[in-house]
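In: Need a 3D model of the following:
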Amino acid sequence: MQLTATTRGILALVVGIAVFSLQDVILKRLSGDYPLYQAMIIRSLTAAPLLLIIVRVLDGRLSTIITPNWGWMLARGLLNFVAYTAYYLGLAAMPMADTVALFFTAPLFITIIAALVFKERIGPTNLFALGAGFAGMLMIFNPSGSVFDPAALLPVLGALGYALTQLATRVLGRTETTAAMTFWGNLTFLATALALAAVFGTGAHDGASHPSLAFLTRGWQDMPARDLLLFMACGVIAAVGLSLLTYAYRTAPSSSVAPFEYSFIIWGVLWGWLFWSQLPTALAWTGIALLIAAGLLVIRAEARNEKAAPEGAA
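Out: I've put the predicted structure just below:
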């Protein structure tokens, strides 16, 4: 059966999201034994040659990674590093589904920052989506409950960092290719993880009792071959997932494929239940539903704005 470009794009994105979700499972399972920077170093070293291949295939030449905008590329990579570090530190302490859902406040932050920086108008639909999204976030936080874990703020910080990364991508995308930006992002991940290893690698800061803090400050650990292979698999997952997502957004309109990124929440619920017997509470389910609805409203409004924009305005 002949598939349309949009259908191929959607399928590639859904498979790419499923692949990326496996990285979350690996890092959460090993977060109690190793530091995050150790995982990032091994992941980045494994992904580097694969990403060079991706640059060669997608851009046709490796020279696209050489750019006079290298400072801005590093800045974007640093924002992305902060985003995912915060997300994974939260994942070490929180149920997987809740962490993923809170990270998906990113479209709401993108709307707010775009209005402040690019002077984009926030219409009634987006205003309603913002209110619904942050109400959903509070439901997952459950501030009236007997215990509030500050780790719940980490995926929200990650979402803010991701939103800033995406807006930087919007600007750099005028002159830089997606594959080149990803290569520089991986390079920044490696350099920053090495800096964290220099600070915490000796084990002088061991002993933190909170899972998130321990995942950040634990000293470098010896690992059996199985765990080394799992961390190396994260590099392969990152490269394969990136290729699928890049293909998706190059093949089909972003307004058609972007809503399917929320399939990540399905995997978050499924893996959390299978591996850790964790399911969201009834209140958290309601919050997750509100966050998904709010994100889809923002994406839909963005798609309408793109269609209404004059030719060449994008």
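
In: all contacts plus neighbour counts: C-alpha atoms, from now on.
Out: Fine.

In: Tell me how far Arg43 lies from Leu228.
Out: Arg43 sits 10 Å away from Leu228, taking CA to CA, to the nearest Å as the criterion.

In: Compare those two (neighbour count), which wins?
Out: Higher neighbour count among Arg43 and Leu228: Arg43, with 26 against 14, using other CA atoms under 10 Å.

In: what's near enough to touch the residue nearest to that one when sequence neighbours are not counted?
Out: Spatial nearest neighbour of Arg43, chain neighbours left out: Gly235 (4.2 Å); criterion: CA to CA, 6 or more residues apart in numbering. By CA atoms under 8 Å, 6 or more residues apart in numbering, the contact list for Gly235 reads Ile42, Arg43, Ser44, Leu45, Thr46, Ala47.

In: Helix or strand: which one has the fourth one?
Out: In this case it means Leu45. helix 36-59 (DSSP states H and E).

In: can you list the residues that contact that helix?
Out: 27, 61-62, 64-65, 85, 88-89, 177, 179-180, 182-183, 186-187, 189-190, 193-194, 196-197, 215-216, 220, 228, 231-236, 238-239, 243.

In: Which of the residues you listed fall within helices?
Out: 27, 85, 88-89, 179-180, 182-183, 186-187, 189-190, 193-194, 196-197, 215-216, 228, 231-236, 238-239, 243 (DSSP state H).

In: Please name the nearest non-neighbouring residue to Ala314.
Out: Residue nearest to Ala314 in three dimensions, not counting chain neighbours: Glu306, with 7.3 Å by CA to CA, 6+ apart.

In: do the same with Ala193
Out: Closest to Ala193 by CA to CA, 6+ apart is Tyr37, at 4.8 Å.

In: Could you identify the helix or strand that succeeds whatever helix or strand Asn80 lives in?
Out: Following DSSP H and E, one finds Asn80 within helix 70-93. Next in sequence after helix 70-93, counting helices and strands by DSSP H and E, comes helix 96-103.

In: wouldn't Gly77 be in contact with Phe189 here?
Out: Yes: in this structure, Gly77 is within contact of Phe189 by CA atoms under 8 Å, at 7.0 Å.

In: if I look at the two, which residues touch both of them?
Out: By CA under 8 Å, 6+ apart, no residue touches both Gly77 and Phe189.

In: So what's the residue count around Ala284?
Out: Ala284: 21 neighbours (other CA under 10 Å).

In: to compare against the first, here's another:
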Amino acid sequence: MLVAAATFVAMDSMAKQLGQSYSPVQLVWARYGVHLIVMVVGLLALRRFDRSILISQAPLGQFFRGVLLLGATIFSYLAVRELPLAQVYVINFSSPVIVTLLAIPLLGEPVNGIRIAAVLAGFSGVFVAMQPDLVAMNPAMAFPVGMAFCFAMYQLATRYFSHQDSPITSLLYTAVAGGLLCSLVVPFSWTPIQVSDMLPFVAIGTLGAVGHLALILAMRFASASLVSPFLYSQLLWATLSGFLFFNELPTLNTLAGAFMVIGSGMILLFWGRQDRVKHGNGE
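Out: Here you go, the predicted structure:
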């Protein structure tokens, strides 16, 4: 999960830089197209590519999971083009809060006072980090909110399908879903790629493949309550990258919101783990 956190920030940093010259659709297409090419070439080189990789126990579900990640990626690239990296990640940290809300109707998880308080605190933190101006609200703030919602749904889907298919099969379906859908629309927003930008374009897809393989493996071999908090290390990397490459520093509102969101997420993850231990399902 630490590897996933670092690679996601590196990928988004490159997308933020390239987003000044290329459309988000083209960047997302590179993200999934290169992801697919790198994966297939790597499997062929390791002699591990066979028909069994193409067979999924839930192909439609895996494709839907890929669409969710595609949505999160699109919102992410739109967000980082307009907003500071640290602010985008703080808002995206509301994913565990959204997962908790969605798990109540979708998974039938119980509701109690602690969970309700943590959810309210989490969304309050997002509101603080967004630094809203009720007179002139920045429309770009909708992008990281959409990113957080799609990523929360993706996490739920990953958790559900991680024990039905191998990590390689899950990763392949992720690339295929994103690659196919983006290929349908990228011709309408294509800008010729400069030679100097070729390497970052390739790096976006490569980092995406590595990061999501790490995420899938983390969810497969450990409980979400154990590994999910390590994604919060993204804030450190995002702050460092924003300062070094984009001359960005997090505001006090962003830091205060981060404290509230991360705190609520930790409470929800810890409380969920305690519930599983209490009912004999802990790890």
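
In: Please enumerate the shared neighbours of Arg43 and Leu228 of the first structure.
Out: Contacts common to Arg43 of the first structure and Leu228, judged by CA under 8 Å, 6+ apart, are absent.

In: So what does Thr206 of the second structure match up with in the first structure?
Out: Aligned by TM-score structural alignment, Thr206 of the second structure pairs with Val236 of the first structure.

In: Apart from its neighbours in sequence, what residue is nearest that match?
Out: With sequence-adjacent residues excluded and distances taken as CA to CA, 6+ apart, Val236 of the first structure is closest to Ala47, at 6.0 Å.

In: Pro84 of the second structure too?
Out: Using CA to CA, 6+ apart and skipping residues adjacent in sequence, the residue nearest Pro84 of the second structure is Glu248, 6.5 Å away.

In: Now that the one you found has come up, it's in contact with Leu83, right?
Out: No: Glu248 of the second structure lies out of contact with Leu83 (CA under 8 Å); the separation is 9.8 Å.

In: residue contacts, Val111 of the second structure?
Out: By CA under 8 Å, 6+ apart, the residues touching Val111 of the second structure are Ile104.

In: Under the alignment, what does it map to in the first structure?
Out: Aligned by TM-score structural alignment, Val111 of the second structure pairs with Ile122 of the first structure.

In: distance of its match from Gly295 of the first structure?
Out: 14 Å.

In: and the gap between Phe259 of the second structure and Pro96 of the second structure?
Out: Using CA to CA, Phe259 of the second structure is found at 14 Å from Pro96 of the second structure.

In: Which one's more surrounded, the two?
Out: Counted by other CA under 10 Å, Phe259 of the second structure and Pro96 do not tie: Pro96 has more neighbours, with 28 against 16.

In: Checking the aligned residue in the first structure for the more buried one next. Helix, strand or coil?
Out: Here Pro96 of the second structure is matched to Pro107 in the first structure, going by TM-score structural alignment. Here Pro107 of the first structure is recorded as helix under DSSP: H, G, I helix; E, B strand; the rest coil.

In: What's the separation between the nearest residue to Pro107 of the first structure once chain neighbours are set aside and Leu27 of the first structure?
Out: The shortest distance from Pro107 of the first structure to any non-neighbouring residue, by CA to CA, 6+ apart, is to Gly295 (5.9 Å). Gly295 of the first structure sits at a distance of 26 Å from Leu27 of the first structure (criterion: CA to CA).

In: what about those two, which has more around it?
Out: For Gly295 of the first structure versus Leu27, neighbours defined as other CA under 10 Å are more numerous around Gly295 (25 against 22).

In: give the contact list for the residue opposite that one in the second structure once aligned.
Out: Correspondence of Gly295 of the first structure to the second structure, assessed by TM-score structural alignment: Gly265. Gly265 of the second structure makes contacts with Phe93, Ser94, Pro96, Val97, Ala118, Gly122, Pro229, as judged by CA under 8 Å, 6+ apart.

In: of the residues you listed, buried ones?
Out: Buried subset of those (neighbour count, 16 or more other CA atoms under 10 Å): Phe93, Ser94, Pro96, Val97, Ala118, Gly122, Pro229.

In: so who does the residue mapped onto Pro229 of the second structure from the first structure touch?
Out: Under the alignment (TM-score structural alignment), Pro229 of the second structure pairs with Pro259 in the first structure. Counting by CA under 8 Å, 6+ apart, Pro259 of the first structure touches Leu296, Ile299.

In: I'd like the secondary structure assignment at Pro259 of the first structure, please.
Out: Judged by three-state DSSP, the three-state class of Pro259 of the first structure is helix.

In: ok, the aligned residue in the second structure for Ala195 of the first structure to Ala177 of the second structure distance?
Out: Using TM-score structural alignment, the partner of Ala195 of the first structure in the second structure is Leu184. Applying CA to CA, the value for Leu184 of the second structure to Ala177 of the second structure is 11 Å.

In: The residue nearest to Ala314 of the first structure and Ser255 touch, don't they?
Out: No: using CA under 8 Å, Glu306 of the first structure is not in contact with Ser255, being 9.0 Å away.

In: neighbour-wise, which of those two wins?
Out: Comparing Glu306 of the first structure with Ser255 by other CA under 10 Å, the one with more neighbours is Ser255, at 18 against 14.

In: for the second structure, longest helix please?
Out: helix 252-278.

In: Mean per-residue distance, that helix versus the first structure.
Out: Here the mean offset of helix 252-278 of the second structure against the first structure after fitting is 1.3 Å, by mean CA distance after the TM-score superposition for the first structure.

In: which parts of that helix are buried?
Out: For helix 252-278 of the second structure, the neighbour count (16+ other CA under 10 Å) marks 253-262, 264-269, 272-273 as buried.
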